[in-house]
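Asks: sequence first, predicted coordinates after that:
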Amino acid sequence: MERMAMAGRGWTLGVSAAALLIAAGCQKQGGTQGGSAQKQGGDQQATASQSSQQAEQSSKQAADADKKAADAQGKMASDQKDVREAQQQLTETQQKAQQDQSKAQQSEQQASQASQQAQQQTASAQQATQPQSGQDTQQPAGAQQSAQASSQQKDVSGQIVSASAQEIVLRQGGGGPDLRLTVGPQTSVMVGGQQGSVSDLKEGTQVRASYSGSADRPQAIRIEAQGASSGKQQ
């Protein structure tokens, strides 16, 4: 009986020890699971905080990007305005250049016309002051006579060899060479004491003439016909 009692107590102790071991194992497992859950919760919280920071950073970057885009649009609008103003200024400059060119062409044409008129006036003045043989002078008779009076006058007598509206050829007495005298509206012609014209001077007519000018272009001032002759001087 005593053995049986001892065996019963031994079995009881064994069962108790096993129960204690099981309880200790469960407690340890529960502690491990609790620690794991706590760690997992901490990791989730850290992840959430990191995501919040990333979202805030992304939002800030988006705001910066929007600001940069707005600045770029403003700068582009300003550049477009500058381009339009430059184009308008270029157009105005081109128009002004065309106007200046047109004015310059008009001034050049006016200058050319003025130069041509000046040349024509100079040529007319030269022709008036320097009449050539075979051409009627355009200078008034009074002015021509006044100019001739200022030069040395010479007198000559002789016989008409030929006469035209531009000149007479006079054969001088004493065997001198024939003298060609330029005549014109300024030349005074007297025939028989009356006013006449060069057409009244016939070949062979004896005349007395006053002239002036150079030896190669003498100008007749006055011609007096003393009488007509029907024959030529031999």
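Replies: It's in. Numbering: from 1, shown residues only.

Asks: please make it C-alpha for all contacts and neighbour counts, starting now.
Replies: Noted.

Asks: list the contacts of the closest residue to residue 179 other than its chain neighbours.
Replies: The shortest distance from residue 179 to any non-neighbouring residue, by Cα to Cα, 6 or more residues apart in numbering, is to residue 170 (5.0 Å). Contact analysis of residue 170 by Cα atoms under 8 Å, 6 or more residues apart in numbering lists 158, 159, 160, 161, 162, 178, 179, 180, 181.

Asks: before we go on, here's another structure to hold up against the first:
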Amino acid sequence: MARAIGTGAAVLAALLLAGCQGGEGEAQRPATPAEQAEAAQKEAHKALEQARTAQQDAMEKQEAVAGAQQQLEEARAEVEEAERRVEQARQEAREAQLQAQRQAQQAQQVAQAAQQRALEAQQQQAAGAASQAQVVAGQVASVTPRQLRVVGPQGNDIALRITEQTQVTRGGQPASLQQITEGTQIRASYELQAGEATATRIEMR
């Protein structure tokens, strides 16, 4: 009886040990070709997704770089345009300054020419006045507020018209027409105005 119980226990232990060994054998079983293919396909799919993600990131970064490059080119173009405008403004300012200088020189030349013409006209007028002015010296034959008759040394008789502009002097000092009488010795300067001898200055001696 006891021997039978021991034998059964031994058999049971042997069966349990065999079961444990059998379980360990199933856990360490190599994968089948189908399982390996499926695992490889999953790995490939995962790698492909990672590659797509990396490619997308690279494209986005490339687009960002392209955008930055475009902005840089636009900024450079704006700077170049601004520099061109500044240079154009400087050139226009230089041309305006030169034009102003030329105009000033021309105006000065015109003014000088006009001044020269005015001086020449004054000289010609003075020369004409000097040529028109005449002098007579002699004795007063008659005198009125408007006219004075003078007889020269050769007996020539000339009538001089008296005006408000006629100056009368005596000894270099101002005098009046009332001081002139018949027989007064005078020296008179006169001009021909409208064909009439008009006294401009009368000096009593």
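Replies: All right, it came through fine. The structure displayed is predicted, hence computed values, not measured ones.

Asks: circling back: residue in structure 2 matching the residue nearest to residue 179 of structure 1?
Replies: Across the two structures, residue 170 of structure 1 finds no equivalent in structure 2, going by TM-score structural alignment.

Asks: where's the residue nearest in space to the middle of structure 2, which helix or strand?
Replies: Centroid check for structure 2 by Cα atoms, centre = their mean gives residue 93 as the closest residue, at 4.2 Å. Per DSSP states H and E, residue 93 of structure 2 falls inside helix 33-132.

Asks: which other helices and strands contact the helix or strand that that helix is followed by?
Replies: Per DSSP H and E, helix 33-132 of structure 2 leads on to strand 134-143 as the next helix or strand towards the C-terminus. Helices and strands touching strand 134-143 of structure 2, by 3 or more Cα pairs under 8 Å, 6 or more residues apart in numbering; DSSP states H and E, are strand 147-151, strand 185-193.

Asks: list the contacts of the shortest one.
Replies: Contacts to strand 147-151 of structure 2, defined as Cα under 8 Å, 6+ apart, come from residues 136-143, 157-162.

Asks: how about the last one?
Replies: Contacts to strand 185-193 of structure 2, defined as Cα under 8 Å, 6+ apart, come from residues 132-140, 160, 197-205.

Asks: between it and helix 33-132, how big is the angle?
Replies: 130 degrees (axes from the mean of the first three to the mean of the last three Cα atoms, to 10 degrees).

Asks: still on that earlier bit, how much space is there between the residue nearest to residue 179 of structure 1 and residue 207 of structure 1?
Replies: Separation of residue 170 of structure 1 from residue 207 of structure 1 (Cα to Cα, to the nearest Å): 8 Å.

Asks: ok, residue 46 of structure 1 next?
Replies: Here residue 46 of structure 1 is placed at a distance of 148 Å from residue 207 of structure 1 (Cα to Cα).

Asks: those two - which one has more neighbours?
Replies: More neighbours surround residue 207 than the other of residue 46 of structure 1 and residue 207, with 22 against 12 (other Cα atoms under 10 Å).

Asks: tell me the SS of the more buried one?
Replies: strand (DSSP: H, G, I helix; E, B strand; the rest coil).

Asks: and for residue 210 of structure 1?
Replies: Per three-state DSSP, residue 210 of structure 1 ends up strand.

Asks: tell me, how many residues neighbour it?
Replies: Using other Cα under 10 Å: residue 210 of structure 1 sits among 19 other residues.

Asks: likewise for residue 220 of structure 1?
Replies: Neighbours around residue 220 of structure 1, by other Cα under 10 Å: 26.

Asks: follow-up on the earlier one: could you dump the helices and strands packed on strand 134-143 of structure 2 to JSON lines with distance to residue 81 of structure 2 and mean neighbour count?
Replies: Putting these into JSON lines (distance: least, Cα to Cα, whole Å; neighbours: other Cα atoms under 10 Å) gives the following:
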{"stretch": "strand 147-151", "distance to residue 81 of structure 2": "88", "mean neighbour count": "20"}
{"stretch": "strand 185-193", "distance to residue 81 of structure 2": "76", "mean neighbour count": "18"}
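
Asks: these: which one's closest to residue 109 of structure 2?
Replies: Closest to residue 109 of structure 2 of these is strand 185-193 (Cα to Cα; 37.4 Å).

Asks: just to revisit the earlier point, looking at the contacts of strand 147-151 of structure 2, spot the one nearest residue 60 of structure 2.
Replies: Among those, residue 162 lies closest to residue 60 of structure 2 (Cα to Cα), at 113.0 Å.

Asks: before we move on, back to that, mind putting the contacts of residue 170 of structure 1 in JSON lines, distance to residue 53 of structure 1 included?
Replies: Shown next, in JSON lines, are the contacts of residue 170 of structure 1 (distance: Cα to Cα, whole Å):
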{"residue": "158", "distance to residue 53 of structure 1": "139"}
{"residue": "159", "distance to residue 53 of structure 1": "139"}
{"residue": "160", "distance to residue 53 of structure 1": "136"}
{"residue": "161", "distance to residue 53 of structure 1": "136"}
{"residue": "162", "distance to residue 53 of structure 1": "133"}
{"residue": "178", "distance to residue 53 of structure 1": "133"}
{"residue": "179", "distance to residue 53 of structure 1": "131"}
{"residue": "180", "distance to residue 53 of structure 1": "128"}
{"residue": "181", "distance to residue 53 of structure 1": "127"}
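
Asks: nothing else from me, thank you.
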